[in-house]
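In: okay, sequence plus prediction incoming.
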Amino acid sequence: MTARTPSDAPSDTPSATPPDGPRAAPPGAPEDVRELRRFNRFYTNLIGALDYGRHLYTPFTLTEARVLYEVAHQSRVDAADLRASLSLDAGYLSRLLGRFEDRELITRGRSEQDPRRQRITLTEGGREAAGLLEERSQDAAGSLLRPLPAADRARLVDAMRTIRVLLGEDGPQPGEGARRPPGDRAPELSLRTSGPGDLGWMVERNAALYAAEYGFDLSYEALVARIVAEYAEDFDPRWDRTWIAELGGERVGAVMCVRDGRPGVARLRLLLVEPAARGHGAGRRLVDTCVEFAREAGYGEMVLWTNSVLGAARALYQRAGFELVSESPHHSFGQDLIGQDWRRTL
């Protein structure tokens, strides 16, 4: 994230008294707003975003370096694409590209697809400059990560992925459509079976999401951890499977198929879809894949247990052919809930 306005300067920066006398201090910002601005100030200082001179000891500003990166990493790019994807003023971008052209870093010509658009192409000198920037960017990022232990690096990477997903890069915000530049393709949804680290991620994300959305307490995290541990200890690939949904290459959902204990009965467990991925069909794909695996494995029936407050999940189960067979009130995870048993014949 980048600093956007001078108002993100530290609050103790001296300023002149307005001519009409001192103004009343604005009301205090919410804590989450203050924390976001604090992070912006920290990160822009960390990467040198406020230094409008040379970037990474090259003759380019941060904006120029980003434009070179975009041109170098796309097979075809037009000026209009750069303007939209980087939110740059048209006049400013035109002057920047003019400077690149004067330095023989790019050439500009008409797009083959649309003669009204301007195609940008790197010259040999431009490719060398972009390569130098890429090398130094990799070194700079590596120098930040190198001192961290492996566990802390993993935590940091997960946190950065979360920031990108929640603030809109990898999908729509809850209740909204995706906000993408014109011509930008929707991120691809894919499913894969679980690998190292995925089960731990499932415990962490289940605990965090259910606490945030339903107020579940620590006992829910303990339950999920037990389920995951039992799965890992008793795993039999003939009967058990976990799938991870990815959107644009990032983990956004999961589900398990496990033996229920009764002959011929499978159990669907721990369905999870991240808020930013809802609306992309991840939940439907996960449930359908789980049911299909159980059928092909030779199970005759699939069951699941959920709670009535999980309306979106219940709608997925109904669509997949599950039927509600019983429900009863209970107090669990710090909440008064109504538990539900669902089943379907395979």
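Out: Cool, the structure landed.
In: contacts, neighbours, all on C-alpha from now
Out: OK.
In: what's the first helix or strand after the strand or helix carrying Ser94?
Out: When secondary structure is defined by DSSP states H and E, Ser94 falls within helix 90-102. Counting by DSSP H and E, the next helix or strand C-terminal to helix 90-102 is strand 106-110.
In: what about versus this one:
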Amino acid sequence: MAVNPADIAQVRAFNRFYTKVIGLLDEGMHKSPHSLTEARVIYELGKRGRATSSTIAEELDMDRGQMSRLVLRLVDQGIVAVLPRDRDRRATPLALTPEGDALFRHFNEMSDAAAANGLLEPLDELGRRDLVDAMRRIESLLAEPGDEPLILRPHRIGEIGWLIHRQGLLYHLEQGWNGEFETLITRIYAEYEAALALPPKGLWIAEQDGQVAGSVFIIPAAEEAPGTAQLRMLYTEPAFRGRGIGKRLVEEAVRFSRASGYKRIILWTQDCLVSARRIYQGAGFALVREDKHHSFGADLNGQYWALEL
């Protein structure tokens, strides 16, 4: 898919702006004689305690030859020490000297101060939260999946509106659905909020790396026989797909429904939502009926699924 030239220009403009803000154009890192690359190597050694040159090169995506030259320079400056080899005679472990450790702590303190004074202190609480959330978002989009555990939790203030916004936008971009869908899900979430505590209802936010990764909710099925729950609004953020999050959410919704005394769970979906249908089938749902309809600006095939508990 072709990339919008305006998007390219925005990315480059942001890179120039952020480079200036955090001082990467300065000659030395935090007014020291050391470059940003040298500071990163010092940081990695300080964080790990000891590591081989190849391990740090891989972590920083550096050329091995460049890494070797940099390490030799830091050794000559008395910042890095070469340790006796372990069992693997091919790998030479490295560690910071006392002087290097002092420099590592200095860099840490200066970096903390730069983040606080240059980025966070000028903003109010809402601005700080927006900035940190945006940084987390960039990292979740560009980085490899982290090893942070997946958390399923209740929703917080502001997240219902955010879920409506995200799902309205995602289904528009991915399925071409129009504003009718956003209007529908606004009403669906309002019905959840307005529903009484009994029969039981539950909404789960999947959170990973501090980001909302997906959600789903269970509500009593108003037009069905007593003891019937309805599973609604399952979705997973694109940056978090492929990690089994949708499956976890449906499993939790089924577990909750069973523990709450429901006898049956129903849901409505569209046959074009292939990944969601696979999750429902894997959880034991069976297709009850299908109805073709024109909604959200598209010709769709609605499917009704049910799970007997």
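Out: Nice, I can see it. What you see is a predicted model, and the numbers here were worked out from it, not measured in a lab.
In: superpose on structure 2 and give me the mean offset of the helix holding Ser94 of structure 1.
Out: Taking mean CA distance after the TM-score superposition for structure 1, the mean distance separating helix 90-102 of structure 1 from the aligned residues in structure 2 is 2.2 Å.
In: buried residues in that helix?
Out: Neighbour-count burial for helix 90-102 of structure 1, with 16 or more other CA atoms under 10 Å as criterion, is recorded at Leu93, Leu97, Gly98, Phe100, Glu101.
In: and the second one, what pairs with it in structure 2?
Out: Looking back up the chat, that one is Leu97 of structure 1. In structure 2, the residue paired with Leu97 of structure 1 is Val71, using TM-score structural alignment.
In: residue contacts, its match?
Out: Neighbouring residues of Val71 of structure 2 by CA atoms under 8 Å, 6 or more residues apart in numbering: Ser53, Val80.
In: same check on the one 10 residues further on?
Out: Taking CA under 8 Å, 6+ apart as the contact definition, Ala81 of structure 2 lies against Val75, Leu94, Ala95, Leu96, Thr97.
In: in structure 1, what residue corresponds to the last one?
Out: It stands for Thr97 of structure 2. Using TM-score structural alignment, Thr97 of structure 2 pairs with Thr123 in structure 1.
In: likewise for Leu300 of structure 2?
Out: In structure 1, Leu300 of structure 2 lands on Leu337 (TM-score structural alignment).
In: re the thing from before, can you tell me which of the buried residues of helix 90-102 of structure 1 is nearest Leu286 of structure 1?
Out: Leu93 (43.3 Å; CA to CA).
In: how close does the closest one sit to Gly339 of structure 1?
Out: 58 Å (CA to CA, to the nearest Å).
In: residue boundaries of the strands in structure 2?
Out: Using DSSP state E, the strands of structure 2 run over 51-52, 80-82, 93-96, 151-153, 202-208, 211-220, 228-236, 264-270, 286-295, 298-308.
In: now render these as TSV, adding distance to Thr186 of structure 2.
Out: TSV is the format used below for the strands of structure 2 (distance: least, CA to CA, whole Å):
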stretch	distance to Thr186 of structure 2
strand 51-52	53
strand 80-82	59
strand 93-96	56
strand 151-153	21
strand 202-208	15
strand 211-220	14
strand 228-236	11
strand 264-270	16
strand 286-295	15
strand 298-308	19
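In: what is the burial count for Gln208 of structure 2?
Out: 20 (other CA atoms under 10 Å).
In: where's it relative to Gly146 of structure 2, distance?
Out: Gln208 of structure 2 is 9 Å from Gly146 of structure 2, by CA to CA.
In: what's the match for Val71 of structure 1 in structure 2?
Out: Using TM-score structural alignment, Val71 of structure 1 sits opposite Leu45 in structure 2.
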